[in-house]
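J.: based on what follows, work out the 3D shape:
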Amino acid sequence: MSAHLQWMVVRNCSSFLLKRNNQTYSTEPNNLKARNSFRYNGLIHRKTVGVEPAPDGKGIVVVLKKRSGQRKPATSYVRVRIRRDARGSLRSLRHLISKNKYRRDLRMVRG
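T.: Got it, this is the predicted structure:
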């Protein structure tokens, strides 16, 4: 299915929706802004990027959704741990996104 068709199905009825203060938020994985919008949705796009803090508090974990393996959700995500200072982590994240040709519209959302 196309991303637009999936968005039409998911936009008003999803288990990840939160409606507070006349705004709709979304708590799905890989949604960088937590907004319920087509652009930031982490479920419907083929290639998504998510950033999480590392479990031990040192560095970040970048969650990348592979284009292959759409039918196998357990293996469709790759986790890359980056342990550097703030500037080095941001540089590594930008390099990782640009070299793997992930979505350019999300390049400066988190940084």
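
J.: use CA for all of it now, contacts and neighbours both
T.: Will do.

J.: can you give me the strands for this structure?
T.: Per DSSP state E, the chain carries strands over the ranges 17-20, 23-26, 49-53, 60-65, 77-82.

J.: please give me the structure for this one as well, since I'd like to look at both together:
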Amino acid sequence: MSNDSLTWLLTKNTSSFLIRRNGNEFAKEKFNLMNRNCRKYSGLAGNKAVDISLKDQKISLSLKKVKATRKPLKNVNVIPLRKGARACGDTIRGNISRNFYRRDLKRAALARLSRLSTVSKVEKGTKSLQL
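T.: Just a heads-up that it's a prediction; the model follows:
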């Protein structure tokens, strides 16, 4: 049994990030793209994990470094996504699937990018007449 499998067995039912509501199980941990409590998307149980987050209206791609798993400060590689949606999608595809990092998470990462990019857009205000 590998280290990842053992970690998943220990944390799948007792994680502090686990939320159970209406028969559904969710997880709020970082590096969990779909926020589901399953081994495929778990950020705690894998050496290779992907996260796309939004902070201050800026989207960033975070990847876990495989060689720095025991050094938490040096464990994460953060790539800011500053360009348009198509260029950001190309960056995600290049870092996840073309570099053989986690090909199975490509669709989930692109779906999360799509959701976050629509949320981060600021709606145009309307000018009202001042009387």
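
J.: what's the TM-score here?
T.: TM-score for the superposed chains, counting by TM-score structural alignment, normalised by the length of the first structure: 0.91, backed by 109 aligned residues with a Cα RMSD of 1.3 Å.

J.: format the strands of the first structure as CSV; extra columns: distance to residue 92 of the first structure and mean neighbour count.
T.: Converted to CSV, the strands of the first structure look like this (distance: least, Cα to Cα, whole Å; neighbours: other Cα atoms under 10 Å):
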stretch, distance to residue 92 of the first structure, mean neighbour count
strand 17-20, 31, 13
strand 23-26, 27, 16
strand 49-53, 12, 17
strand 60-65, 10, 21
strand 77-82, 8, 16
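
J.: tabulate the ones you listed (TSV), appending distance to residue 35 of the first structure.
T.: As requested, these are arranged in TSV below (distance: least, Cα to Cα, whole Å):
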stretch	distance to residue 35 of the first structure
strand 17-20	9
strand 23-26	5
strand 49-53	14
strand 60-65	18
strand 77-82	21
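
J.: for residue 2 of the first structure, find the nearest of those strands.
T.: Counting by Cα to Cα, residue 2 of the first structure lies closest to strand 60-65 out of those; the figure is 16.4 Å.

J.: next, the angle from the closest one to strand 49-53.
T.: Going by axes from the mean of the first three to the mean of the last three Cα atoms, to 10 degrees, strand 60-65 of the first structure is angled at 150 degrees with respect to strand 49-53.

J.: packing partners for strand 60-65 of the first structure?
T.: Counting contacts by 3 or more Cα pairs under 8 Å, 6 or more residues apart in numbering; DSSP states H and E, strand 60-65 of the first structure packs against strand 49-53, strand 77-82.

J.: since that was my last question, I'll sign off now.
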